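K.L.:
Give me coordinates for this.
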Amino acid sequence: MSVLERAVRDVRTALESGRVTPATRTKFQAVALLLRDERGRIRAQTDSTESQRTARLKRLDDIATALAKNAVRHPALLALLAEDAVVSDEARALEREMLRRAGIEAPAEEPAPEPEPTAAAPAKPAVVPQSVISRQMANPFLAPDYSAVRPSGPKPTPLSSWELLDPLLRSFERAGDGTPACMPLPEPTTRKVPGGRELMPHQARLVAAAADGHRTFLLADEPGLGKTAEALLAAEAAKAYPLLVVVPNVVKTNWLREAGLWSTRRRATAIQGNGDSVDGFADIVVVNYEVLDRHVGWLGDFGFRGMVVDEAHFIKNKTSQRSQHVLTLAERIRSFTARPLLMALTGTPLINDIEDFLAIWEFLGWIDEKKPRPDLMDALTETGLTPADPGFSAAARRAVIDQGIVRRRKVDVAADIPERRVADLPVELDGATGRSIRAAERDLARRMVTRYRDALAARGSDPAEGIDHDLVRRVATWEQKDAAGASNGDNVFTMMRRIGQAKAALAADYATQLARSAGKVVFFAKHVDVMDAAEETFARQGVRYSSIRGDQTPAVRQRNIDAFVDDPGVAIAVCSLTAAGVGINLQVASNIVLAELTWTAAEQTQAIDRSHRIGQSEPVTAWRIIAAQTIDARIAALIDDKAGLAAAALDGSEEEVGSSTDAQHATLVALLTDALSA
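P.N.:
Below you'll find the predicted structure:
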């Protein structure tokens, strides 16, 4: 423990200089590895009492909290804690050295084995909460019943020999018919729900579909149209209890509150940490992605008859651990329930690629890794067409939509919700800061030009023959990879952060003006130091604000949200784009200030829709603060260009879906192209 505490102090001292050096990164990662291993070692001890283990774990938690607080302002450090972060050889060596200093014999160093692509990542220790054990003992008849499951054996069809997944994806790019992608929904018989509430008509129609027997939904309504209530009431209509709900951590508390409003006859519980406080007899179990790994075992055996995945675009990367756990649980539920209710909720199902659909479709049971499953295969077969036929794309798109895609736009279903608009507010970065940022941008462009010309020279090409756009894209990819692995230096990521820091006071000043002239304002930023600078400006100007961040406990976060919503004196909500961009209602404000740009149109839309949602009575304006004459303006334009992806795939737009190149790569391509043209 003393060795760990000393190492954390060293990290804090190094970070006080304001820079994250390679040595600091190495020590941070080594300490994080030791904390994880020490926790497992303490839990496995058999020669100590429960109280001794609890005391040691408490001390270990204090050390881990101190480490996290020191690193919270440095994304490059926090990235080292990701499940897919690469552990450096230096960190492994330092970890062994720290063990030796602590008097613990380090394991014998073995040659690293060749990587096996199919090998599963080591999981955290699995847990089974005591209340779950009590539930199983109290009622053994709650064990899963496998008797009614539909046989999963393949049935030969004329399409069995065709590769179908890619044609299905492409059908959403090419076969839009001018209408949103939405399955036929029945007219509801009633819109009244327990508690005297009344559903919006579009909500009631989805619930009616569940009552009529439909069981899989990709609920892709635009943000703010009440997907949470729809999912809870669909579960009631389908009698899909127990119900498992997988959510981002920031909306876990909100789901419990919504369950109390819409599912008044059902008990809801949330899994926190190891699940010590979970109610094993609850009808609705809410778990966040971050702790799913340690609970996936008992959740798979719990006997759920329904599963909801909120912000389902979180599982778009099928190789990630969170996606694998979600897919495993869904398959487990299908294995003992003939027709479970499976719902994927997301207002932004496509972030960069049309392939983002695949993991969601697999979760819903429409496809497996290689082909459509029986229900979708039957629907495709009934069209009488193959991918070689001209009408296949339109028919295939319709067949997939009828499996359960539900997409409604605010303009179509909620006429009382006012239109929103994004207004760009250019600002000039004057003085030494502005000059430094523009100089860094020029240096970045020159560096890429040099790499481009070196590559041309290496292959003997004549630079006077015009711009080789394929090579431009490759150079941008090289630069992007270098930037992702760098902790300092001038690159596209550090420049965007510096621009955000430079804009912070200007954006805060403008938010103050809006608050004083137009009422409550929501202020969004990406980086903690930008939020800090804005809050200092508000405090200096005597403006009361509420802070909503990712490092807050759910109780503190909800208290700050309630303060902004309910207290007339709290004029501004200072929000993290990542922590407050989903799952909260801030419709008391009709003005939003976006102090920093996101990398995707989806993130920007999610932020704006915290205010532009049901309950809003005024037009919503998002004021996007843009640093003129910098890379900031270029990124804003690229984000806007990217916004057509979801529209083309889901809203029936005839606009062609853009490439999967993200805004970071596209920014570098544009920057290098302009430099070469000049």
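
K.L.:
Going by C-alpha atoms from here, please, whenever you check contacts or count neighbours.
P.N.:
Fine.

K.L.:
Contacts only, for residue 661.
P.N.:
residue 352 (CA atoms under 8 Å, 6 or more residues apart in numbering).

K.L.:
A strand includes it, no?
P.N.:
No. Under DSSP: H, G, I helix; E, B strand; the rest coil, residue 661 falls outside any strand and is assigned coil.

K.L.:
That one and residue 631, how far apart?
P.N.:
17 Å (CA to CA, to the nearest Å).

K.L.:
Also residue 360?
P.N.:
Note on residue 360: its distance to residue 631, by CA to CA, is 34 Å.

K.L.:
swap in residue 442?
P.N.:
10 Å.

K.L.:
out of these two, which sits in the more crowded spot?
P.N.:
Neighbours per residue (other CA atoms under 10 Å) separate residue 442 from residue 631, with residue 631 holding more: 21 against 15.

K.L.:
what helix or strand is the closest residue in space to that one that isn't next to it in sequence on?
P.N.:
Nearest residue to residue 631, sequence neighbours excluded (CA to CA, 6 or more residues apart in numbering): residue 441, at 7.3 Å. If you go by DSSP states H and E, residue 441 is part of helix 431-458.

K.L.:
Now the second one, please; I'll put the structures next to each other:
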Amino acid sequence: MARGGQRQNGATRARRRGRELDNEGIIPILARAVREVEGAAQRGKVKPTSRTKFQVVAQLAREERGRVKVDTEINEAQRAEQLKRLDGIGTILAKTTARDTSLLALLAEDAVLSDAGRDLKREMLVAAGVEVPEEEESAPEPVATVAFDPERQVTPRSVVSRQLANPFLVPDFSGVVRPSHARRLSGWELIEPLLESFERAAGGATSCMALPDGEEFSFRAPAGLELMHHQAQVVESAASGHRTFLLADEPGLGKTAQALLAAQAADAYPLLVVVPSVVKTNWAREASLWTPHRTATVVNGNGHDVDGFADIVIVNYEILDRHVGWMSTHGFRGMVVDEAHFIKNKSSQRSQHVLKIADRIRARAGRPLMTALTGTPLINDIDDFRAIWQFLGWIDEKKPLGQLMDRLEDTGLTPIDPGFYPAARSAVIDLGIVRRRKVDVASDIPARRIADLPVELEGEVGRSIRAAERELARRLVERYDMALATRRSGVVVDGIDGDLVRRVATWEREDTTSSGSKDGENVFTMMRRIGQAKAGLAADYAAQLARNVGKVVFFAKHVDVMDTAEELFAKRGIRSASVRGDQSPKVRQQNIDAFVNDPDVAVAVCSLTAAGVGLNLQVASNVVLAELSWTDAEQTQAIDRVHRIGQDQPVTAWRVIAAQTVDTKVAELIDSKAGLAARALDGSDEEVGSSADIQTEALVALLTEALVTRGD
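P.N.:
As a prediction, the model looks like this:
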């Protein structure tokens, strides 16, 4: 009896322990959070706060899965139950991703967690009773959930000194334009037709405002520097009174110099420059180079070292929330937003901060100089224009403003008239869109080409990847057959049913935790594995180039690929410099300088996302792309770190592609999606691709090929 009682008591304790596990720890918290995200996705587009929660849940679920697998304090039944619950969370994440495919990027292991995300993660861990590491406790304060949070505001001491030194600084209303009132177009919805006018662009249609054109311009570059003709045109336009520019020249045509000199020509000081953190140092250097008689200050952290009397104030997006208050009343007469596509999501906090400051500057300065810089203004959708146009003061949330409305009224047309669209497009462009291509304006920049370099993945790694791809294709075919067999519509399709193929591909992407993919294998993870497998081959080719033709820039998406490359270069006795996202600005700049100035540093190993903007690496003429990007814009940005003004050699980008794998299909898809900016801005006749998810398209290609192979 005693022994039986002990067994009963043990079973009771096990059941009690199981119930405790159900209600304690991180899993219940993740379950509640993922349901909240799912509900938000069902109501419409996922907003920034829900996106942050989605990313944190995915990261914590991944970490908890790893912990549960090795937890020695639970038995196998409890372990299986915990893993089952985590699978349920993963399924909800996958279904949410299907509703908003932009969330896929947040699932990457190397996806950067924002300050708000780090704080939310810490809060969840604390709520779960987990002891948070010290570095987590010292994370920055949470980002405000609104565009302006008074509690986070700081005012640097020297800014206070400037305010005291200018006690009678008052708004300048001398240049305020009379508000425009719609007459004929009153009641028309005009924002969508304006955006659509760029999608309808006919072949050969210009995307550049009229600019001064002459052999001699009144404005000169500083001694020892040369201003190219296309750069001088923008500066001269600012000098003659133009005050809003969307400077969308292709990367490498010197937009930074144009913006700085335009501000000098317009006397738009003090000037606020908002940039990604990785290029703050570079902007300060460029300011001292092109406007040596103007003082520049860089805002770091709370701005303790800021020179409040400086002519040029440079701040990065990530800390802008702390400085919205004083920057809104500082008396800026000009504002530059670099890499302006960073603000394309109008609901994001960085966009709200930028737009708030811009509105305050316009309200106080009359006709300030407002300049948006981006070589890739359109990455996924024509809608990417909205926030940039709003920053420039051309539109607000609902309608065109001021000059734009007047110009639309002057056309005498409405959106039901076919002629409205080309006229509306011209009206927007005339407000200040400047788009020039290298081939048109910089004949002295040598040509560039992208050369695909197929490589064979050999050995166990290659066999494993090909086996995983075959398994993925088999699973897709099985799903297709099952869907075909159970279809009730009665529709009979001769051959392969393209619509069903696409639905099956979508289902597969959603269901990353199905019984046929316990290892989580999908297109995203397969591409990562392929990148790891290519790392040594890509690095070997870069080493050969360095030995034979000189300096090389090596781009990769993932840290482990960069690590592999740097190890190989070290073994070969080739010195390299690393440019990564987790470096401080000082270390980053030191490594860039070493590559540019030290003849013994032969390779720059760069992160595709962290080093794809703001770098001048034209000391090299060969680029190796070890991993594929998911967008043509990201790939182009990387190549244009080398193919830019100052380059005197033809540029070749060697794109390393794993033959006979999904890598080749993804490369083709990326190339096929490159038509958006070409049509909207460059007057190309290419079809505008939608923002369709490339992972889904790759699955469609895999399934279609498998069905063709078996003879469907």
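
K.L.:
just to revisit the earlier point, which position in the second structure pairs with the residue nearest to residue 631 of the first structure?
P.N.:
Residue mapping for residue 441 of the first structure onto the second structure gives residue 469, with TM-score structural alignment as the criterion.

K.L.:
what's the neighbour count on that match?
P.N.:
19.

K.L.:
who touches it in this structure?
P.N.:
For residue 469 of the second structure, the contacting residues are 526, 661, 662, by CA under 8 Å, 6+ apart.

K.L.:
how close does it get to residue 700 of the second structure?
P.N.:
Taking CA to CA, one finds residue 469 of the second structure at 13 Å from residue 700 of the second structure.

K.L.:
try residue 612 of the second structure
P.N.:
Distance from residue 612 of the second structure to residue 700 of the second structure, by CA to CA: 29 Å.

K.L.:
And for residue 508 of the second structure?
P.N.:
Residue 508 of the second structure is 10 Å from residue 700 of the second structure, by CA to CA.

K.L.:
Then residue 151 of the second structure?
P.N.:
Distance, residue 151 of the second structure to residue 700 of the second structure, by CA to CA: 50 Å.

K.L.:
so residue 569 of the first structure makes contact with residue 544?
P.N.:
Yes. Between residue 569 of the first structure and residue 544 there is a contact under CA atoms under 8 Å: 6.7 Å.

K.L.:
ok, and what's touching the helix or strand where residue 3 of the first structure lies?
P.N.:
Assigned by DSSP H and E, residue 3 of the first structure belongs to helix 2-15. Identification of contacts with helix 2-15 of the first structure by CA under 8 Å, 6+ apart yields 20, 24, 27-28, 31, 34-35, 63, 66-67, 70, 98, 101-102.

K.L.:
how about residue 560 of the second structure, what's its match in the first structure?
P.N.:
Match for residue 560 of the second structure (TM-score structural alignment): residue 529.

K.L.:
likewise residue 360 of the second structure?
P.N.:
Checking TM-score structural alignment: residue 360 of the second structure goes with residue 332.

K.L.:
Looks to me like its match is in a helix.
P.N.:
Yes. Counting by three-state DSSP, one finds residue 332 of the first structure located in a helix.

K.L.:
how near is the residue nearest to residue 326 of the first structure when sequence neighbours are not counted to residue 324 of the first structure?
P.N.:
Closest residue to residue 326 of the first structure apart from its sequence neighbours, by CA to CA, 6+ apart: residue 363 at 7.3 Å. Residue 363 of the first structure is 10 Å from residue 324 of the first structure, where distance means CA to CA.

K.L.:
repeat for residue 75 of the first structure
P.N.:
In terms of CA to CA, residue 75 of the first structure sits 25 Å off from residue 324 of the first structure.

K.L.:
out of these two, which sits in the more crowded spot?
P.N.:
residue 324 (18 against 12).

K.L.:
Provide the secondary structure category for the more buried one.
P.N.:
helix.

K.L.:
do residue 309 of the first structure as well
P.N.:
Here residue 309 of the first structure is recorded as strand under three-state DSSP.

K.L.:
State the distance from whichever residue in the first structure pairs up with residue 586 of the second structure to residue 21 of the first structure.
P.N.:
The equivalent of residue 586 of the second structure in the first structure is residue 555 (alignment by TM-score structural alignment). The gap separating residue 555 of the first structure from residue 21 of the first structure is 35 Å, by CA to CA.

K.L.:
quick one: which of those two has more around it?
P.N.:
Shown here are residue 555 of the first structure and residue 21; by other CA under 10 Å, residue 21 has more neighbours (14 against 10).

K.L.:
quick one, what contacts that one?
P.N.:
Contacts of residue 21 of the first structure (CA under 8 Å, 6+ apart): 487, 488.

K.L.:
How about residue 331 of the first structure?
P.N.:
With contacts defined as CA under 8 Å, 6+ apart, residue 331 of the first structure is in contact with 363, 365.

K.L.:
and what of the one 5 residues further on?
P.N.:
Listed by CA under 8 Å, 6+ apart, the contact partners of residue 336 of the first structure are 144, 145, 146, 147, 148, 149, 303.

K.L.:
In the second structure, what residue corresponds to the last one?
P.N.:
Residue 303 of the first structure is assigned residue 331 in the second structure as its aligned equivalent, the criterion being TM-score structural alignment.

K.L.:
That match: neighbour count?
P.N.:
21.

K.L.:
mind checking the SS state of it?
P.N.:
Look at residue 331 of the second structure: counting by three-state DSSP, its state is coil.

K.L.:
mind listing the helices in the stretch 401-550 of the second structure by residue range?
P.N.:
Taking DSSP state H, counting those that start in this stretch, the helices of the stretch 401-550 of the second structure run over residues 402-410, 420-430, 438-441, 459-485, 498-510, 523-549.
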